[in-house]
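> this one's structure only:
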């Protein structure tokens, strides 16, 4: 019996040893490189295979490819972040990103819309931008969205050579592509519909944060907005699971600047520019009723300095489309709206029907770089506006079914 027990232990030991030897050998075979990366600290692959770099998920419609986290920020805030700035851009407007992060200096997520034929260039350009302007690498996470599920080709491999040079905060390769005409088209003047609401949602979907501020890439927030809003929140102890009291969203009055090179950081500077006619309310010429409910005169008389606070509340009415800071529990943008018209109004409308209160902050604001005028827009603007107006009518009827107990209507 004793010999039999010893033989059993011996063969058990041999079997275990054989398994360990085979496991160690498998870690060094090419087919198990990923497994070795998990168990061995010395396995670092800074440039994964092209197939992995081109991995994507589809949007809910199944027509857009989403490449998340093409580049992640080097210094992401603790998860979850308190407030994250979200924005979206075409290739041409990427030039605004460095200026935006310079003003914000905190966590940002940027969703970049790339036509399928130009996917091969985007990784090199984004990598160059991060190397030309270190603040971009520190704070910005990039996601890429591209139409055409059946399209061939994915994201290009990151360039391994030396950066050929920078022109300002952008790599030379970016300017070469713009000057050549390949990247010169504006957001709404592309061969494919610009899915602004999908891009906004993509930036949010892959960002864990308590609050989000979504603005366009050619806008700037007021100076110190990030730190001032954190100080404003501190007494309330908001969490991921606890939305603001009374379903509150925080409105940032929006303005346009005549000269993009003179960007006021604080409210007194902005008011001075307004009195000098160098700044005016957003969409003042194009759609005054879209911003009028903000009540700019009342905001001007609210405190200009001191700790951020709510100045007053405003009840939403059609077609107000304010720029707001929302809690992560807020509704998403409706991704059916593309191109020009009703993409932000529809979101504000749903916030209202869902019971949210619109509270205007007293010292915070956002600015568009340049006056909005009729000659700024593309030729198909009116056609797109009419199409989205019909969609908006359907959307409002859908809200009645989505919120059957709500007494509020988008009217």
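Right, received. Where do you want to start? As the structure is a computational prediction, the values presented were derived from the model and not from experiment.
> Only C-alpha atoms from now on, for both contacts and neighbour counts.
Noted.
> Touching, residue 98 and residue 137? I think so.
No: using C-alpha atoms under 8 Å, residue 98 is not in contact with residue 137, being 10.0 Å away.
> buried residues in stretch 290-298?
290-294, 296 (16 or more other C-alpha atoms under 10 Å).
> any chance of these in a markdown table, with distance to residue 256 and secondary structure too?
Below are those laid out as a markdown table (distance: C-alpha to C-alpha, whole Å; DSSP: H, G, I helix; E, B strand; the rest coil):
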| residue | distance to residue 256 | secondary structure |
| --- | --- | --- |
| 290 | 14 | helix |
| 291 | 12 | coil |
| 292 | 14 | helix |
| 293 | 17 | helix |
| 294 | 14 | helix |
| 296 | 13 | helix |
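> Second structure for comparison follows:
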């Protein structure tokens, strides 16, 4: 009878187990019968010499048989590794420890990322990698200008130990692929993976390439270790496509690009860069694309079509990865064949926008895994790798500063939290840069989750640009995202920049938030406000006109906007100064904080404002904290102030010291 290699190994192992057990049983019985008393009435019995010799001979025969079986079993296992079967040939996730990545070996990962939404997806992917990893990582990010700004700032403030980041300008690569018509929703960026041998450093020999909609369920070092299994002409490691796309005939006139069988999915790729460069990869994929485009006219699946066309012509280039390294979640049941149990899962690929709603029987588990990393506190991933050298100078400096703090100091909590590093995700939602206008002004404010309901109201009152800093946890950031995407008011506004500052510590970093919003305003002037203030209707246009009028003055000045408050839950908003004065007289409105902190706005001189018809000068006084319009390059807020109190007073004091004086008061209202 002829057994497959893996079946043969199982039979040999079973035979070895049976013979070992039989030998043990035989010896046990022999010892009981011939060496021990069977009971108090049984006579003692001494074995004869011939019987002992017979037992010794049988024991030697059993040991020799065991030795032969062990040798055969070892040969079969070696044969499995040589043929690529066994753990890599089936759906078992058995790990060959002899092929694991070396401790502290640097793992390189390349990702193409463009735009606001893709930048958010990258963060979730990186979280899943960092959660499981035990090796240093080097991320190679091919980005557009939007993603570069977002991710550059995010990783700089994240400060994860043993994580290196390199950025590559995608705009310089567009000409290499712009000639290829592409129907895929990823657009031109979906073709840039073809150019990695050109853009990545020439001394980089291998890299793992990932789509942004990937979630890892295991240590990426296991995937990196598969490079050691490449032999011969292998230069690409890919998982077979789990849909029927490349088989064709999915609908009338469906004609896919050529592929080897079901084709391969390029959401996870192992690229052996040095060999690819040697065989002339750039020329190879270009000639293939040019030839196929004569018949296909355009790609439907971006780079994946061209990769498969190349493999169709040269099958020896690809090393087929087990499909659990790219479980392509879809309605097609073939993806469920990638794992016999959930412990086998390695990588889940949400490889199209609708895959979170598929009918796969395990989709709830996959969705839970995805949402876990989506909402996972990224600060917890700042752990150092045990036994590996660290390159985190900032972390060491912070630890040194913390060690010097005196816990008996009454200001210990403030000093400690002033050393915290807050992750900052700029432009969390897509927004557009306002057109150039020398008198344009951006409303700048900060808020936390409990003020989220103010956003729609402010958008109705202020039609100009806004720069808002939101203090949120990772989970709250996703709640905000769902809220914003469900709001018609917020969705209709493209000139609002939302910048998420992730929670860290116990105290509210109010001035850090203000600085984040201030530095990311994109107009020449800024209106420094608070989120629970509603601007009067038309204030945006009025401020622009006032700024233009004051521009003739050469000395720098700050424009003060008077503030009012009400104790009523419902109030008809005043449409003019005359209406506002009437409501003040009737007690429906009050000058801001008049009953609580009169000194905060007393220098505004509301008595003079009632009758003023032109702007007038005011003098700074201690504790003055008005709401002002200033140039965007004004002094930043002092970030040592945390929590409530004096944070804005200190800023107004510095403004007054740097500008000529707080000279003009806008003739309007809040």
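Done, it's in. Nothing here was measured: the structure is a model prediction, and the numbers come from that model.
> picking that back up, so what sits against both of residue 98 and residue 137 of the first structure?
Counting by C-alpha atoms under 8 Å, 6 or more residues apart in numbering, no residue touches both residue 98 of the first structure and residue 137.
> Burial check on residue 472 of the second structure, number of neighbours?
Counted with other C-alpha atoms under 10 Å, residues neighbouring residue 472 of the second structure total 19.
> Then the one 5 residues further on?
Residues contacting residue 477 of the second structure under the criterion other C-alpha under 10 Å number 20.
> likewise residue 264 of the second structure?
26.
> Is it correct that it is in contact with residue 240?
Yes: the criterion here is C-alpha under 8 Å, and residue 264 of the second structure meets it with residue 240 at 4.2 Å.
> roughly how far is the lengthiest helix in the first structure from the heart of the chain?
In the first structure, with assignment by DSSP state H, the single longest helix is helix 2-26. Chain-centre distance of helix 2-26 of the first structure: 55 Å, with C-alpha atoms, centre = their mean, to the nearest Å.
> ok, residues contacting that helix?
Counting by C-alpha under 8 Å, 6+ apart, residue 32 sit against helix 2-26 of the first structure.
> do stretch 537-557 of the second structure as well
With C-alpha under 8 Å, 6+ apart, stretch 537-557 of the second structure has contacts from 439-441, 461-464, 575, 630, 659-664, 666, 668.
> Residue 203 of the first structure maps to what in the second structure?
By TM-score structural alignment, residue 203 of the first structure lines up with residue 517 in the second structure.
> Kindly report the same for residue 325 of the first structure.
Match for residue 325 of the first structure (TM-score structural alignment): residue 629.
> Confirm that its match sits in a strand.
Yes: assessed by DSSP: H, G, I helix; E, B strand; the rest coil, residue 629 of the second structure belongs to a strand.
> The residue lying closest to it once chain neighbours are set aside is in what secondary structure piece?
Distances taken as C-alpha to C-alpha, 6 or more residues apart in numbering place residue 527 nearest to residue 629 of the second structure, at 4.4 Å, with adjacent residues excluded. Secondary-structure element containing residue 527 of the second structure, defined by DSSP states H and E: strand 525-528.
> Tell me the buried residues in that strand?
Buried, per 16+ other C-alpha under 10 Å, within strand 525-528 of the second structure: 525-528.
> Ok, stretch 572-584 of the second structure next?
Those would be 574, 580-581, 583-584, for stretch 572-584 of the second structure by 16+ other C-alpha under 10 Å.
> Columns secondary structure and distance to residue 590 of the second structure on top of these, output as TSV?
Formatted as TSV, those follow (DSSP: H, G, I helix; E, B strand; the rest coil; distance: C-alpha to C-alpha, whole Å):
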residue	secondary structure	distance to residue 590 of the second structure
574	coil	13
580	helix	10
581	helix	10
583	helix	9
584	helix	6
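> Which member of the residues you listed is positioned nearest residue 119 of the second structure?
Closest approach between these and residue 119 of the second structure, by C-alpha to C-alpha: residue 574, at 42.0 Å.
> list the contacts for the residue mapped onto that closest one from the first structure?
Matched by TM-score structural alignment, residue 574 of the second structure corresponds to residue 264 in the first structure. Listed by C-alpha under 8 Å, 6+ apart, the contact partners of residue 264 of the first structure are 222-223, 270.
> ok so, going back, ok now the strand holding residue 527 of the second structure, how far from the chain's centre?
For strand 525-528 of the second structure, the distance to the chain centre is 31 Å (C-alpha atoms, centre = their mean).
> what's the mean distance for it versus the first structure?
If you overlay the two and look at strand 525-528 of the second structure, the average distance to its match in the first structure is 0.7 Å (mean C-alpha distance after the TM-score superposition for the first structure).
> which other residues reach that strand?
With C-alpha under 8 Å, 6+ apart as the criterion, strand 525-528 of the second structure contacts 439-445, 518, 627-632.
> Can you convert the residues you listed into a markdown table and add a column each for neighbour count and distance to residue 305 of the second structure?
Formatted as a markdown table, the contacts of strand 525-528 of the second structure follow (neighbours: other C-alpha atoms under 10 Å; distance: C-alpha to C-alpha, whole Å):
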| residue | neighbour count | distance to residue 305 of the second structure |
| --- | --- | --- |
| 439 | 18 | 50 |
| 440 | 22 | 47 |
| 441 | 26 | 48 |
| 442 | 29 | 45 |
| 443 | 27 | 47 |
| 444 | 26 | 46 |
| 445 | 23 | 47 |
| 518 | 28 | 45 |
| 627 | 20 | 57 |
| 628 | 19 | 56 |
| 629 | 23 | 54 |
| 630 | 22 | 54 |
| 631 | 18 | 51 |
| 632 | 20 | 48 |
